[in-house]
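[1] okay, here's the prediction I keep looking at, along with the sequence it came from:
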Amino acid sequence: MATKDLSAYDINSVPSAENMSFGIVVAEWNWEITSALAGGAIDTLKKHGAAEENITVKYVPGTFELPLGGQFFAEMANVDAVILLGCVIQGETRHFDYICEGVTQGTKDLNLKYNKPFIFGVLTTNDEQQALDRAGGKHGNKGDEAAVTAIKMVGLQRSF
């Protein structure tokens, strides 16, 4: 099965982010990977016109804590969208399943509760190499994809 390039998109399909503000929550666990995702997201937001002062980055210990970090943004900061960036790598136990399910449900709940885009930028891979390949490696950067999604969702919300 082919994996798409997470950094490839039609640049003309993305609205300007010039008047948009973003929160980014980054998991510290698997830092080599999550910091690369954050770098990709920040670069992509700026590429589309977001001002540096309109991008706020905060950190949580692990991927499971991303939804609460997102909720803090919703309740304590004036942002148009929140990007949640993390990485969960399959291990020998069911821990992977519980973390992935929790952060997925938590992100969905935030979207519906706050009527604001919360973007799921979480890698869920079988091994570290797959994660590296999707954090700026041969499959692009999931952070780029998450930033483009955030911009598009803010644009959609504003169109109503």
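    Alright, I've got the coordinates.
[2] switch to C-alpha atoms for all contacts and neighbour counts from now on
    OK.
[3] for residue 158, what are its contacts?
    Residues near residue 158 by Cα atoms under 8 Å, 6 or more residues apart in numbering: none.
[4] ok, which stretches of the chain are strands?
    Taking DSSP state E as the criterion, the chain contains strands spanning 22-27, 55-60, 81-89, 118-125, 135-137, 140-141.
[5] out of these, which is closest to residue 46?
    Nearest to residue 46, of all those, is strand 55-60, at 8.8 Å by Cα to Cα.
[6] flag every buried residue along the closest one.
    Neighbour-count burial for strand 55-60, counted by 16 or more other Cα atoms under 10 Å, picks out 55-56, 60.
[7] and the comparison structure, right after this:
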Amino acid sequence: MSSALKNLSDFSTANLPDVSQKRFAIIVSEWNTEVTGALYTGAFDTLVKHGVQENHIVSAQVPGSFELSLGAQKFAQREDIDAVICLGCVIQGETRHFDFICQAVADGITNVSLKYNKPVIFGVLTPNTQEQAMDRAGGKHGNKGDEAAITAIKMLALN
């Protein structure tokens, strides 16, 4: 089915692990704050909805999506953090800057996850337009922040 016709945040919450004692960090890009703020709200609310204590969620802002990797590393290295969620939005522009940033962020977040052997979730939107971003940040296609939170919870089940 075309994504134009589907809520993309349709995911299963069956068999989620108990996360009442788990601690999460949410790192949020300040760039495209209208979008990233909505992603943050979705991620935070979803964690709480599924049993995470509010005081077990810490958050930090970084200037842009490129800085998410270092922000994630600062929290991933902490023993008291079980999973890190990275939220950002890079909107396609007229230059190749988009390609370089998106690739660097994806590689950086992956590397942090592997280095610290814990879930570091890529919740970065890469839409073509502001409208597409809003559609995926609580609009007609759901909220990718919700999905990032569920992904973090599910990845903790691997441990």
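    Okay, I see it. This is a predicted model, so every value here is computed, not measured.
[8] which of the strands of the first structure sits closest to residue 99 of the first structure?
    Using Cα to Cα, the nearest of the strands of the first structure to residue 99 of the first structure is strand 81-89, at 7.6 Å.
[9] quick one: the helices in the first structure?
    31-47, 66-76, 95-114, 128-133, 142-159 (DSSP state H).
[10] stretch 135-146 of the first structure maps to which residues in the second structure?
    Counting by TM-score structural alignment, stretch 135-146 of the first structure pairs with residues 137-148 of the second structure.
[11] look up how far residue 72 of the first structure lies from the residue nearest to the spatial centre of the first structure.
    Taking Cα atoms, centre = their mean, the centroid of the first structure lies closest to residue 121, which sits 3.1 Å from it. Separation of residue 121 of the first structure from residue 72 of the first structure (Cα to Cα, to the nearest Å): 17 Å.
[12] then residue 136 of the first structure?
    28 Å.
[13] these two: which is more packed in?
    More neighbours surround residue 136 than the other of residue 136 of the first structure and residue 72, with 21 against 14 (other Cα atoms under 10 Å).
[14] hang on, residue 53 of the second structure packs against residue 20?
    Yes. Counting by Cα atoms under 8 Å, residue 53 of the second structure does reach residue 20; the two are 6.1 Å apart.
[15] residues touching the residue lying farthest from the centre of the first structure, list them.
    The centre of the first structure is farthest from one residue, residue 92, which by Cα atoms, centre = their mean lies 25.9 Å away. Neighbour list for residue 92 of the first structure: empty [criterion: Cα under 8 Å, 6+ apart].
[16] what does it align to in the second structure?
    Residue 92 of the first structure maps onto residue 94 in the second structure, by TM-score structural alignment.
[17] please apply the same query to residue 40 of the first structure.
    Match for residue 40 of the first structure (TM-score structural alignment): residue 42.
[18] burial of that match, as a residue count?
    21.
[19] can you add distance to residue 24 of the first structure and give the helices of the first structure back as CSV?
    Listed next are these as CSV, based on distance: least, Cα to Cα, whole Å:
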stretch, distance to residue 24 of the first structure
helix 31-47, 8
helix 66-76, 8
helix 95-114, 13
helix 128-133, 19
helix 142-159, 9
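[20] and residue 88 of the first structure, which of these is closest to it?
    helix 95-114 (6.6 Å).
[21] check which residues of the closest one are buried.
    96, 99-100, 102-104, 106-108, 110-111.
[22] tell me the angle it makes with strand 118-125.
    Using axes from the mean of the first three to the mean of the last three Cα atoms, to 10 degrees, the direction of helix 95-114 of the first structure lies 170 degrees away from that of strand 118-125.
[23] now for helix 95-114 of the first structure, which elements pack on it?
    Applying 3 or more Cα pairs under 8 Å, 6 or more residues apart in numbering; DSSP states H and E, we find helix 95-114 of the first structure packed against helix 66-76, strand 81-89, strand 118-125.
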